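Novice: Would you be able to build a 3D model of this:
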Amino acid sequence: MKKGQLLYEGKAKKLYATDEEQVIWAEYLDQATALNGARKDEIKGKGELNNQITSEIFLYLSDKGIENHFIEKLSKTEQLIKKVEVIPLEVVVRNLAAGSFSKRLGITEGTVLPEPILEFYYKEDALDDPFINEAHIAFLKIAAPEEIRLIKEAAEKVNQELIRLFQQIGLELVDFKIEFGRQADGTILLADEISPDTCRLWEKESGASMDKDNYRKQLGDLVPVYREVLQRLTKISV
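Specialist: Below you'll find the predicted structure:
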């Protein structure tokens, strides 16, 4: 497999073409952002940790029957993924109140939600990724009703499996953000990444943040926290 031209450079990764049309070469970057990119810093070692954590989690989800774009990990910072047209939706699933949800609705952080709450955000940096509903999705022609049904079902399954996974390593899955994409034949796949960048994880015993909130709230260095998450995941996958 040969790495080709740069196709896309985002906040956290670069995507390259390969000599196979339906395969993309992803490279994770040592970059952290907050406030929709308004705050940005280079953090050495972050890229390789997110790549390895995402690889472990996607392999786990594949084993549980959840179809996704992951093919294989190539190196500490690189992986091969299936080519998809990313659907411009951020799908957020919440199990406990935290972050913007708590601020928006005035609910104390840590409040356990009776049922998981699924939210959609329009993936558009120029608009600060606004919160939208299914009527907005239809109006903007982002996805068809059947696609939204499939996305919601997949998000519920991902939530169930991630809760089980993180429970095994002593972490509470507070909430998370995932994205989906369409393959050339229209098949919907789980895409992007799943890491402490995209999940809010709390240590069960201490309640400590084991995720990107350490950067957002300037609580401490991300690298030791992400490394701890990876070490725990690696132990149960051996």
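Novice: hey, let's count contacts and neighbours off CA atoms from now on
Specialist: Noted.
Novice: next SSE after the longest helix along the chain?
Specialist: Using DSSP state H, we find that the single longest helix of the chain is helix 145-168. Sequence order places strand 171-182 as the next helix or strand after helix 145-168, per DSSP states H and E.
Novice: Run through the strands of the chain in chain order.
Specialist: Using DSSP state E, the strands assigned to the chain run over residues 3-9, 13-18, 23-28, 31-34, 39-42, 70-73, 78-82, 85-86, 89-96, 112-122, 131-132, 171-182, 188-191, 199-203.
Novice: Columns mean neighbour count on top of the ones you listed, output as JSON lines?
Specialist: Output for the strands of the chain, formatted as JSON lines (neighbours: other CA atoms under 10 Å):
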{"stretch": "strand 3-9", "mean neighbour count": "12"}
{"stretch": "strand 13-18", "mean neighbour count": "18"}
{"stretch": "strand 23-28", "mean neighbour count": "22"}
{"stretch": "strand 31-34", "mean neighbour count": "18"}
{"stretch": "strand 39-42", "mean neighbour count": "12"}
{"stretch": "strand 70-73", "mean neighbour count": "18"}
{"stretch": "strand 78-82", "mean neighbour count": "21"}
{"stretch": "strand 85-86", "mean neighbour count": "16"}
{"stretch": "strand 89-96", "mean neighbour count": "22"}
{"stretch": "strand 112-122", "mean neighbour count": "15"}
{"stretch": "strand 131-132", "mean neighbour count": "14"}
{"stretch": "strand 171-182", "mean neighbour count": "22"}
{"stretch": "strand 188-191", "mean neighbour count": "23"}
{"stretch": "strand 199-203", "mean neighbour count": "22"}
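Novice: structure for this one too, so we can compare:
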Amino acid sequence: MARRKKVYEGKAKILYEGPEPGTLIQYFKDEGAPGPSSEESAAAEGKGVLNNRLSEFFMAGLNAIGVPTHFIRRINMREQLVREAEIIPLQVVVRNFAAGDLSNRLGIPEGTPLPRPIVEYYYKDPRLNLPLVSEEHIIAFGWASQQDLDDIIALALRVNDFLSGVMLGVGTRLADFRLEIGRIWDGDFMRLIVADEISADSCRLWDLRRPEGAPASEPGPMADVYSELARRLGVLPSNVTHATKPTLIN
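Specialist: Prediction:
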């Protein structure tokens, strides 16, 4: 078997050249990726397998409702075949409830519902610890155009509607999540797609199924979020070991 050429390796995934031009193989590691303002990471045996299944579930669901993603198909327990895309150097964060960094910056108590979903942008440069940036920064430095930003917001809000509904249906609240957006070309036509992954690593999830005696109005973090979310969504593989909690968006 020919040795595959590695294209990129991050904290949570490895990208290899795909079998055909314009494709990549995305391999999910057990290590974690930190949130926009966190230097922590999570590592748990079997986490990559679960995140592969979860990302497949969410990406395939988005494809089915007409939200374009890079996902083509799952290859095996840890790998997906995806479309190659030029990644815009932004982490796009959608917030439904105050938590983490937003609570700290603005003094809003954690758990407060926001008046509407808020979309934030973080510049993807690990040396700078992913700083929060404005649309003015993004346009001025050429990371994306105004039309790109309009399309990114539209994509992010559609993803938010989909994920929020799916999570609520299995007793889970989506407080916030992060996305990466990529550009692909069909001839001379460019369009934006959802890329990277959507998994327990990229979402802040609160459990609405509270233990007996706990106030229903005070949801808390989901215990063992990888396997529990996979179990609730019906995608839990039978041979995956216990995994612990992920690093969430701060």
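Novice: Overlay them and tell me the TM-score.
Specialist: Laid over one another, the chains give 0.88 as their TM-score (TM-score structural alignment, normalised by the length of structure 1), with 222 aligned residues with a CA RMSD of 1.7 Å.
Novice: picking that back up, the longest helix of structure 1 against structure 2, how far on average?
Specialist: Overlaying structure 2 shows helix 145-168 of structure 1 at a mean distance of 0.7 Å from the equivalent residues (mean CA distance after the TM-score superposition for structure 1).
Novice: Show me what that helix is packed up against.
Specialist: strand 89-96, strand 171-182, strand 188-191 (3 or more CA pairs under 8 Å, 6 or more residues apart in numbering; DSSP states H and E).
Novice: That helix aligns to what range in structure 2?
Specialist: Under TM-score structural alignment, helix 145-168 of structure 1 corresponds to residues 146-169 of structure 2.
Novice: ok, and the closest non-adjacent residue to the residue nearest the centre of structure 1?
Specialist: With distances taken as CA atoms, centre = their mean, the residue of structure 1 nearest its centroid is Ile194 (3.4 Å). Closest residue to Ile194 of structure 1 apart from its sequence neighbours, by CA to CA, 6 or more residues apart in numbering: Thr54 at 5.2 Å.
Novice: can you check Phe58 of structure 2 too?
Specialist: Per CA to CA, 6+ apart, closest to Phe58 of structure 2 is Ile198, 6.5 Å.
Novice: follow-up on the earlier one: the strands of structure 1 into TSV, with extra columns for distance to Tyr226 of structure 1?
Specialist: TSV is the format used below for those (distance: least, CA to CA, whole Å):
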stretch	distance to Tyr226 of structure 1
strand 3-9	23
strand 13-18	17
strand 23-28	14
strand 31-34	12
strand 39-42	15
strand 70-73	18
strand 78-82	17
strand 85-86	26
strand 89-96	21
strand 112-122	25
strand 131-132	28
strand 171-182	12
strand 188-191	21
strand 199-203	11
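Novice: Out of the ones you listed, flag the one nearest Leu49 of structure 1.
Specialist: Leu49 of structure 1 lies closest, by CA to CA, to one member of these: strand 23-28, at 8.9 Å.
Novice: OK, contacts around Tyr122 of structure 2?
Specialist: Pro36, Leu90, Gln91, Val92, Val93, Leu130, Pro131, Leu132, Val133 (CA atoms under 8 Å, 6 or more residues apart in numbering).
Novice: now do 6 Å
Specialist: By CA atoms under 6 Å, 6 or more residues apart in numbering, the residues touching Tyr122 of structure 2 are Leu90, Gln91, Leu130, Pro131, Leu132, Val133.
Novice: What's the match for the first one in structure 1?
Specialist: The equivalent of Leu90 of structure 2 in structure 1 is Leu89 (alignment by TM-score structural alignment).
Novice: Please report how far that match lies from Trp202 of structure 1.
Specialist: 25 Å (CA to CA, to the nearest Å).
Novice: Check Lys44 of structure 1 too.
Specialist: From Lys44 of structure 1 to Trp202 of structure 1 the distance is 23 Å (CA to CA).
Novice: so can I have CSV of the helices and strands packed on helix 145-168 of structure 1 showing distance to Asp125 of structure 1?
Specialist: As requested, those are exported to CSV (distance: least, CA to CA, whole Å):
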stretch, distance to Asp125 of structure 1
strand 89-96, 12
strand 171-182, 15
strand 188-191, 19
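Novice: how about a markdown table for the contacts of Tyr122 of structure 2, with distance to Ala12 of structure 2 added?
Specialist: Shown next, in a markdown table, are the contacts of Tyr122 of structure 2 (distance: CA to CA, whole Å):
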| residue | distance to Ala12 of structure 2 |
| --- | --- |
| Leu90 | 17 |
| Gln91 | 15 |
| Leu130 | 16 |
| Pro131 | 20 |
| Leu132 | 22 |
| Val133 | 24 |
